[in-house]
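> Give me coordinates for this.
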Amino acid sequence: HEKPILHSDQGWQYRLEKYKKKLKDKQIMQSMSRKGNCLDNAIIENFFGVLKSELFYLNEYNSVSQLHSEIRKYIKYYNRDRVRLNLNGMSPVEYRTHYFKNIA
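Reported below is the predicted structural model:
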């Protein structure tokens, strides 16, 4: 029941009708940053930089399925266990839980 979203900038390759059709055929929703606004992508660009430096560049993968499995594990680690200084030393899940508990 998952409905994946692919977010990108407005590069010419992402605006091609052939590309849009492939996404639609695979039931992937396309999301684009606003024109001239790179801040829309800043959060995900930062995450991909961290993912590559903490996981991808440190390992070798024998298959796409192995890489896929490792990325899924890393995302769980990133959200649940990896502490962030800008989140007061909490993981993203801990921070959200703490924040929403304290605003109620």
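> use CA for all of it now, contacts and neighbours both
Fine.
> Three-state assignment for the residue most central in space within the chain, please.
Compute the mean C-alpha point of the chain, and by C-alpha atoms, centre = their mean the closest residue is I44, 5.2 Å away. For I44, the secondary-structure state derived from DSSP: H, G, I helix; E, B strand; the rest coil is helix.
> Can you report how many residues lie near S91?
Using other C-alpha atoms under 10 Å, S91 is surrounded by 20 other residues.
> Spatially nearest residue to it, not counting backbone neighbours?
Spatial nearest neighbour of S91, chain neighbours left out: V83 (4.3 Å); criterion: C-alpha to C-alpha, 6 or more residues apart in numbering.
> Would you do the same for the sequence below? I want to compare the two.
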Amino acid sequence: MEGFFGILKREMFYGFEKTFKNLDELEKAIKEYIYYYNNKRIKSTIKNHTPIQYRNMVLNQLA
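Below you'll find the predicted structure:
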């Protein structure tokens, strides 16, 4: 989790702090980033898949 939060802060927060007018906007941005991270962001460490794709691939191999 620490690694994920470091990536989240680095990719969507640092340098953008002033763009969020209130906590609701920040919360929405965090939720959107989590969706992006799990469903769109390709990671080379998991064979160039998104986390969701990799999870599904592994679960299908176990079935």
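> before we move on, the earlier item: who touches the residue nearest to S91 of structure 1 in this structure?
89-92 (C-alpha atoms under 8 Å, 6 or more residues apart in numbering).
> if you set the cut-off to 7 Å instead, what comes out?
89-91 (C-alpha atoms under 7 Å, 6 or more residues apart in numbering).
> F20 of structure 2 matches what in structure 1?
Correspondence of F20 of structure 2 to structure 1, assessed by TM-score structural alignment: Y61.
> Let me fix that, I meant to ask about K40 of structure 2.
Correspondence of K40 of structure 2 to structure 1, assessed by TM-score structural alignment: D81.
> tell me the contacts of the residue nearest to that match when sequence neighbours are not counted?
In space, and not counting its chain neighbours, D81 of structure 1 is closest to S91: 5.5 Å by C-alpha to C-alpha, 6+ apart. Residues near S91 of structure 1 by C-alpha under 7 Å, 6+ apart: 79-84.
> rerun that using 6 Å as the cut-off
Taking C-alpha atoms under 6 Å, 6 or more residues apart in numbering as the criterion, S91 of structure 1 is in contact with 80-83.
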